[in-house]
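J.: The following block contains a protein sequence and its predicted model.
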Amino acid sequence: MPAPEITPGAPCWIDLMTSDITKAREFYGELFGWEYETGDEEKYGGYTTARKNGKTVAGLMQKDADQAGMPDVWSTYLRSDDAEATAFAVAANGGQVHMPPMDVPEQGHMAIFGDAAGAAIGVWQPREMKGYELVAEPGAAAWHELHTKDYDAAVKFYEEVFGWDTDVMSDTPDFRYTTLGAGDSAKAGIMDASGYLPADVPSNWQVYFNVEDADASIEKAVSLGATVIDGPEDSPFGRLASLADPTGAMFKIIA
C-alpha cells in the first residue's frame, strides 16, 4: 500500500507515553506485529519508532520522573507547515499551549496544545520525518476521534486553527458527529461526548487500530495483560472494541 497522503491539519503521527516501555514494546509487538528502532539517547531521549512490514506506524516514549503522576496515553499529532504560527492560532482561538514548538534535530518540530474544550492534541511540522508510512492496514492506525465535552467549540477550533474542511455526519440529539473531510476520504472525527464522559475525564483524542479479526485480537490482548473496556460490538464501519494496555493506556481496535 502506498504511503498515506498527509495534508496540513490532518493526523500524521501517533505516539504512546508509557510508564513501562519494555512492557509496551512486548505488548504491541505481540499484538500488532511491530518491530522497533530506538533513537539516539542524547539526540532523541531514547524515543522508539515502531514499524510494521518495514513502514513506520507509531512512536513510544518512556515517561520521565516529572511525568510519573500522569496516566499512560496515546496521542494524535496533526500536521502543520508552521508550528509557531499554529501556536499563535491555538492561543487566539481559546486553546492552550502546553508545550511550545520544539526542534527535533533533523526530523521536524513538535508541540502539544490543548484545544478549546481542553483535549490535548499534538502538532508535527515535518522535515526528514514526514509522519507514519502505513495507515488503515492491520497493525496501523485506522481512525482518530475526538470525544469532546464542548462539541460546537471544538468543531470551530479545528476549523479555525487547522483549516479543517468539515462535514456533518450526524446531528441528532443522541449522536452529533463531524468529520475532517467527507465519506471515504474523511480522516478524523469529532463526537459530542457531553452526555457520557464522566466529570473527572477531560475531552480526549482516541486512536483506532486496524485488525483483521476483532474477537481474536481481543483474546490475544487480554492474554498479554490488556483489559477490555467496551465491546466488541458491530457498527456500520466494522467490529470494534475499546481496551486498555497492561499499564492503562486506552486504545481502540476495529476490524
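T.: That came in fine, so what should we check first? In this text, all values refer to a predicted model and were calculated from it rather than measured experimentally.
J.: Please make it C-alpha for all contacts and neighbour counts, starting now.
T.: Fine.
J.: just the helices in the stretch 101-250 of the chain please.
T.: 151-162, 214-223 (DSSP state H, counting those that start in this stretch).
J.: Buried residues in the longest one, which are they?
T.: Residues of helix 151-162 classed as buried by neighbour count (16 or more other Cα atoms under 10 Å): Tyr151, Ala153, Ala154, Val155, Lys156, Phe157, Tyr158, Val161, Phe162.
J.: What is that helix packed up against?
T.: helix 83-92, strand 188-192 (3 or more Cα pairs under 8 Å, 6 or more residues apart in numbering; DSSP states H and E).
J.: same check, this time on the shortest one
T.: Contacting helix 214-223 under the criterion 3+ Cα pairs under 8 Å, 6+ apart are the following elements: helix 21-32, strand 227-235, strand 238-244.
J.: Which stretch among the ones you listed is buried most, on average?
T.: strand 238-244 (a mean of 19; mean count of other Cα atoms under 10 Å).
J.: The structure to be compared is supplied as follows:
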Amino acid sequence: MPVFDDYAQGTPNWVELMTPDQRGAADFYGALFGWQMVENPLDDGHVYIVGNLQGDAVAGITFQLPELEGHPAFWNVFLAADDVDAVAARVGPAGGVVEAEPFDFFDYGRTARIQDPTGARVSLWQPRSVRTVRANEPGTPIWNELLTPDVGRATQFYSDVLGLSSDTHPVPWASVPTYTTFAAAGRQIAGVAPPLEEAPPHWNVYFNVVDVEESVAQAEALGAKLIVPAYDLEATGRMATLTDPHGALFCLIESAAG
C-alpha cells in the first residue's frame, strides 16, 4: 500500500487534469481507474474534483481557464517545492520563465506555473491539504517523464532550480541507446527523453494498471483514443498511450515489477 506523507523537493507530488468537462472527465477516469470522486466547492463558484482511491487522494480534475477555451484537455504535472516563492525566484536566472507567479490555490496549497528553457511547462506545488497520497499501485500515478529535445539543458535547469540530480543509463532499446533519470534525495523520481518529432516538449504522467490490454479496451469503450498501441519495454513493463474523450494525453503501464 504505497502511501506518501511527504515528498522530497522536485518529486512529482500532484497531477491535475484541466478539462472543459469536469464531470464528464470524472465519469471517465472514475470508471477507468476506480476512483471515487469528491467535489469540493470553491469560493469562486466552481468546484475542484479530487479522485480518491481507498479514501486517499490521487489526482485533481479542474475546470478550464477562460483563456484556454477551445484548447484540448491536458494533464499537468506538479513538482514538490519546499518554498514555492524561493524556487520560482530561481527560474528566470536558470533560463526558464515563470508564467504564473506564486499564488495560494485556496487552502489546498501554494503553486506557480513555469516553463523550462526547452519549452516544457510544469507547475510547482507546496501542499497544505492536497497532494498525491496514494501512488505506484494500480489506478494511481507510477511515473512521470519529461520529453524534451535538449536533455542536457533541461537537466541543468531542474538541478539549478529544484536541486534534482540526473544520471544516464544504457538501455537495450535499439532506437534509444540511453535513458536519463532525475533523482531527489537519492531516489529516482522521473525520466527525461527526446519527444517524438511532432510532439512539443512536455511532461507525461503514467498511470499503473493491472492489465494494459484490458485497460485500453475499457478506455476506448469509454470514448478514449489509442495513440500508441500496447508494447513491451524490457525490464520496465507493458505500456500504451491514449487521449481521453476531451483530448488529454495519458499513459498506461503494466509494471514489470508487478
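T.: Right, received. Where do you want to start? What you see is a predicted model, and the numbers here were worked out from it, not measured in a lab.
J.: So after superposing, what's the score?
T.: The pair, once superposed, lands on a TM-score of 0.92 when counted by TM-score structural alignment, normalised by the length of structure 1; 249 aligned residues with a Cα RMSD of 1.9 Å.
J.: Next, format the helices and strands packed on helix 214-223 of structure 1 as TSV and append distance to Val73 of structure 1.
T.: As requested, those are exported to TSV (distance: least, Cα to Cα, whole Å):
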stretch	distance to Val73 of structure 1
helix 21-32	11
strand 227-235	15
strand 238-244	10
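J.: right, so of the ones you listed, which gets closest to Asp184 of structure 1?
T.: With distances scored as Cα to Cα, the stretch of these nearest to Asp184 of structure 1 is strand 238-244 (13.7 Å).
J.: quick one: the strands in the stretch 1-150 of structure 1?
T.: Along the stretch 1-150 of structure 1, counting by DSSP state E, counting those that start in this stretch, strands occupy 11-18, 35-38, 48-52, 55-62, 73-79, 96-104, 108-114, 120-126, 141-148.
J.: Please tabulate these in JSON lines and include mean neighbour count as additional columns.
T.: Listed next are the strands of the stretch 1-150 of structure 1 as JSON lines, based on neighbours: other Cα atoms under 10 Å:
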{"stretch": "strand 11-18", "mean neighbour count": "23"}
{"stretch": "strand 35-38", "mean neighbour count": "16"}
{"stretch": "strand 48-52", "mean neighbour count": "22"}
{"stretch": "strand 55-62", "mean neighbour count": "22"}
{"stretch": "strand 73-79", "mean neighbour count": "22"}
{"stretch": "strand 96-104", "mean neighbour count": "16"}
{"stretch": "strand 108-114", "mean neighbour count": "21"}
{"stretch": "strand 120-126", "mean neighbour count": "24"}
{"stretch": "strand 141-148", "mean neighbour count": "23"}
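J.: Nearest to Thr247 of structure 1 among the ones you listed would be which one?
T.: Distance to Thr247 of structure 1, taken as Cα to Cα, is lowest for strand 11-18 among the strands of the stretch 1-150 of structure 1, at 7.4 Å.
J.: got a list of contacts for the closest one?
T.: Strand 11-18 of structure 1 is contacted by residues 6, 24, 57-63, 72-79, 124, 130-132, 144, 187-188, 247, 249 when judged by Cα atoms under 8 Å, 6 or more residues apart in numbering.
J.: how big is the offset of that strand relative to structure 2?
T.: Superposed on structure 2, strand 11-18 of structure 1 shows a mean distance of 0.4 Å to its aligned residues (mean Cα distance after the TM-score superposition for structure 1).
J.: now do stretch 155-162 of structure 1
T.: Stretch 155-162 of structure 1 differs from its equivalent in structure 2 by a mean of 0.8 Å after superposition (mean Cα distance after the TM-score superposition for structure 1).
J.: Now render the helices and strands packed on helix 151-162 of structure 1 as CSV, adding distance to Pro202 of structure 1 and mean neighbour count.
T.: Below are those laid out as CSV (distance: least, Cα to Cα, whole Å; neighbours: other Cα atoms under 10 Å):
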stretch, distance to Pro202 of structure 1, mean neighbour count
helix 83-92, 18, 18
strand 188-192, 13, 22
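J.: could I get the ones you listed as CSV with distance to Arg239 of structure 1?
T.: Listed next are these as CSV, based on distance: least, Cα to Cα, whole Å:
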stretch, distance to Arg239 of structure 1
helix 83-92, 35
strand 188-192, 17
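J.: got the contact list for the nearest residue to Val97 of structure 1 once chain neighbours are set aside?
T.: Closest residue to Val97 of structure 1 apart from its sequence neighbours, by Cα to Cα, 6 or more residues apart in numbering: Phe113 at 4.6 Å. Shown in contact with Phe113 of structure 1 (Cα under 8 Å, 6+ apart): Ala87, Val90, Gly95, Gln96, Val97, His98, Met99, Pro100, Ala120, Ile121, Gly122, Val123.
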